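1. return atomic coordinates for the entry below.
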Amino acid sequence: MTRFNQPLGGNEMPRFGGPATMMRLPAAGTAEGLDVAFVGVPMDHGTSNRSGTRLGPRQIRDESRMLRPYNMATGAAPFDHLQVADLGDVPINTFDLKKTVDIITSFYREVLSHGTIPLTLGGDHTLTWPILRAVKERHGPVALIHIDAHADINEAMFGETVAHGCPFRRAWEDGCLINDKVFQIGLRGTGYAPEDFDWARDQGWTVVQAEECWGKSLAGLMQIVRDRIGGAKVYVSYDIDSLDPAFAPGTGTVEPGGLSTWQALEIIRGCVGLNIVGGDVVEISPPYDPSGNTALIGANLLYEMLCVLPRVPISPARLSGLAF
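-> Below you'll find the model as predicted:
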């Protein structure tokens, strides 16, 4: 395979220079010939609290300049096996959220038509619904691994059915999901009624609240997830507010008691072997992320998704073997 898609290395160009693309990869105008495409969706008009996620894709790309092509933990070298590029941003309508969701579906319909796997830099969580509509057109209903502090299954917010608290209710209504293969991990915080989480359970979804994850490795959970999903096609949606605000303060709806960064890595790495057809990282809000660390974590999670895609061999690096 011709490796035209290697990230620009830090020894070739200082990390503060070079192209402002994801991992300083080549930019592409179309998904034709690509196995994987990074896509930005710079929107925040679906948010209900603090805004700023429209700046998320740009900040994720900026912080991704620290990433290198080889995964030292899993042995994955995704750019040796996949053609990858950055397609830039979806040209959303910043004044009309309902038009925006149709623009997103149309954009991803084109990407998916080339057999390309999209990995999305968000943007608020509204965007996952229109992406799932396009995914259904291409692949049919899919399994879902949704990591989040919130269930995002509201019937409406302020009377509106399109918002970042509603995407998975809309996806369910549109028949985008395989109900017995939907997993929501990390839900927590206060609510209005038990139905805030129980509606999902009533549909046959598996809800793993954050309290069940405290102080634990999540490797065992991900074995259960893999066993239940099996060979079904799966979409992975990672809301950065699933992490405790001590790790990721740069988001609009923070909740205490969240996941750790190492648990986040366990979840994504635990998707290895699944037939992933798309993924996203959403709700990074740079105005509340002065250090850039939240965006850096988001960039790393997107890279980890790339490392567990089909056709990327995994050969975990040898650890010391010491018992401590």
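2. switch to C-alpha atoms for all contacts and neighbour counts from now on
-> Will do.
3. what's near enough to touch the residue minimising distance to the centre of the chain?
-> With the centre of the chain defined as its mean C-alpha position, the nearest residue by Cα atoms, centre = their mean is Asp280, 2.5 Å away. The contact partners of Asp280, by Cα atoms under 8 Å, 6 or more residues apart in numbering, come to Leu119, Thr120, Leu121, Gly122, Thr128, Val236, Ser237, Tyr238, Leu302.
4. A helix includes it, no?
-> No - the secondary structure assignment for Asp280 gives strand rather than a helix, going by DSSP: H, G, I helix; E, B strand; the rest coil.
5. look up how far Tyr192 lies from it.
-> The gap separating Asp280 from Tyr192 is 27 Å, by Cα to Cα, to the nearest Å.
6. what does Tyr288 give?
-> Computed with Cα to Cα, the distance linking Tyr288 and Tyr192 is 26 Å.
7. who has more neighbours, these two?
-> Of the pair Tyr288 and Tyr192, Tyr288 is the one with more neighbours under other Cα atoms under 10 Å, namely 18 against 6.
8. which residues sit in contact with that one?
-> By Cα under 8 Å, 6+ apart, the neighbours of Tyr288 are Pro249, Gly250, Thr251, Gly252.
9. one more to put side by side:
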Amino acid sequence: MGFPGAVADREDADYAVLGAPLDVSTTFQPGARFGPERIRRFSQSYDDYDRRTDHHFSKCGVHDAGDVRAWDDATDYLDYLGGSLADLHRDDVLPLLLGGEHTVTAAGVRATDPDTLVVLDAHLDLREAYDGNPWSHAAVVRRALDGDPADDPLSAVDGVADRVVLLAARTGSKAEWERAEQDDVTVVAPEDVADWEPDLAGEDVYLSVDIDGADPSVAPGTGTMEPFGLSAREMRDVVRQVAPHAIGFDAVEVNDRDDGQAAALAGKLLKEFVFSHAAADPDH
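-> Below is the predicted model of the structure:
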């Protein structure tokens, strides 16, 4: 089942949906491997037409490239996935990555090498390692900023972000909060996200949406729920603001432990991203 409206051929595409069902370092409730399929399935009912932008999704040049089947060696998988994403980026096709656990964002950042990584997430994800694993989903923002701790760049791509903006982060270890105080990290608390004014002009931005940035009452189908999060509308508004500056997008950490609420939100945010990005592009 392809993402609805993603009907463009690969050679004609401006955007490409790519599933990355990695699910090896989930620390509480597993099931992120089902995320790409669920996001596609629970997006089937959405209208093709967007009144705000006067765009049809099916005419925005979106291609569904299927999934990159995951295996249990995360570093090897990220290398392969990063190569697939880099191929899209080199062809001026904007990747729309569907996780899978949040670790897959490292491949997206490596492939696109953005100036700024904007992350909607309940967690800081700035650990050097979690349970000894530097490629845990709990360390993905640290990897996107500081690269491979083994100082052994992967063969396909090894880009990192110059800075990160963490929106709705509300929990982390003491060491993570100390890392967040450095100049290359900005943390915007959930209660301040509605008033956040992005300063992204002239920058290449990668936008990562961890669905647990939303409050669990909105999106319970995720691995590590954290109360006091964002509303669906607040998530939407961030996506609309950031999309015009973006060169890559992902929606991650959706699992199968709800009735489709998390997947439905992730799919809608993907569509909002494409509509907003396409509306800001004069070629559309």
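10. quick one on the thing from earlier: state the distance from the residue nearest to the centre of structure 1 to Phe95 of structure 1.
-> Taking Cα to Cα as the measure, Asp280 of structure 1 falls 23 Å from Phe95 of structure 1.
11. what's the average distance of the longest helix along structure 1 to structure 2?
-> Longest helix in structure 1, counting residues (DSSP state H): helix 97-113. Plainly put, helix 97-113 of structure 1 ends up 1.3 Å away from its match in structure 2 on average once the two are laid over each other (mean Cα distance after the TM-score superposition for structure 1).
12. structure 2: which residue goes with the residue nearest to the centre of structure 1?
-> Structural alignment places Asp280 of structure 1 opposite Asp250 in structure 2 (criterion: TM-score structural alignment).
13. what do you get for Thr261 of structure 1?
-> So Thr261 of structure 1 corresponds to Ala232, using TM-score structural alignment.
14. wait, that match sits on Asp212?
-> No - distance between Ala232 of structure 2 and Asp212: 11.1 Å, which falls outside the contact criterion (Cα atoms under 8 Å).
15. out of those two, which sits in the busier spot?
-> Here Ala232 of structure 2 and Asp212 are compared on neighbour count by other Cα under 10 Å; more neighbours surround Asp212, at 29 against 19.
16. show me what contacts the more buried one?
-> In this structure, Asp212 of structure 2 makes contact with Asp121, Ala122, Ala219, Thr222, Thr224, Met225, Glu226, Gly229, Glu253, judged by Cα under 8 Å, 6+ apart.
17. distance of the equivalent of it over in structure 1 from Ile147 of structure 1?
-> Aligning on TM-score structural alignment places Asp212 of structure 2 opposite Asp241 in structure 1. For Asp241 of structure 1, the distance to Ile147 of structure 1 under the criterion Cα to Cα works out to 9 Å.
18. one more: Glu137 of structure 1?
-> Counting by Cα to Cα, the gap between Glu137 of structure 1 and Ile147 of structure 1 amounts to 24 Å.
19. higher neighbour count, the two?
-> Comparing Glu137 of structure 1 with Ile147 by neighbour count (other Cα under 10 Å), the higher total belongs to Ile147, at 26 against 14.
20. which residues touch the residue mapped onto the more buried one from structure 2?
-> In structure 2, the residue paired with Ile147 of structure 1 according to TM-score structural alignment is Leu120. Residues counted as contacts of Leu120 of structure 2 (Cα under 8 Å, 6+ apart) are Leu166, Leu167, Ala168, Ala169, Ser208, Val209, Asp210, Ile211, Gly213, Met235.
21. ranking by neighbours, what's the top pick from the residues you listed?
-> For the contacts of Leu120 of structure 2, the largest neighbour count, defined by other Cα under 10 Å, is 33 neighbours, found at Ile211.
22. I'd say that one and Val252 touch.
-> Yes - the pair Ile211 of structure 2 and Val252 qualifies as a contact (Cα under 8 Å) at a distance of 6.2 Å.
23. where along structure 2 do the strands fall?
-> Per DSSP state E, structure 2 carries strands over the ranges 15-20, 49-50, 55-56, 62-67, 94-99, 116-120, 163-167, 185-188, 205-210, 246-252.
24. okay, these in CSV with distance to Ser276 of structure 2 next?
-> Listed next are those as CSV, based on distance: least, Cα to Cα, whole Å:
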stretch, distance to Ser276 of structure 2
strand 15-20, 13
strand 49-50, 10
strand 55-56, 9
strand 62-67, 14
strand 94-99, 13
strand 116-120, 16
strand 163-167, 19
strand 185-188, 22
strand 205-210, 13
strand 246-252, 10
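25. I'm done for today, thanks for sticking with me.
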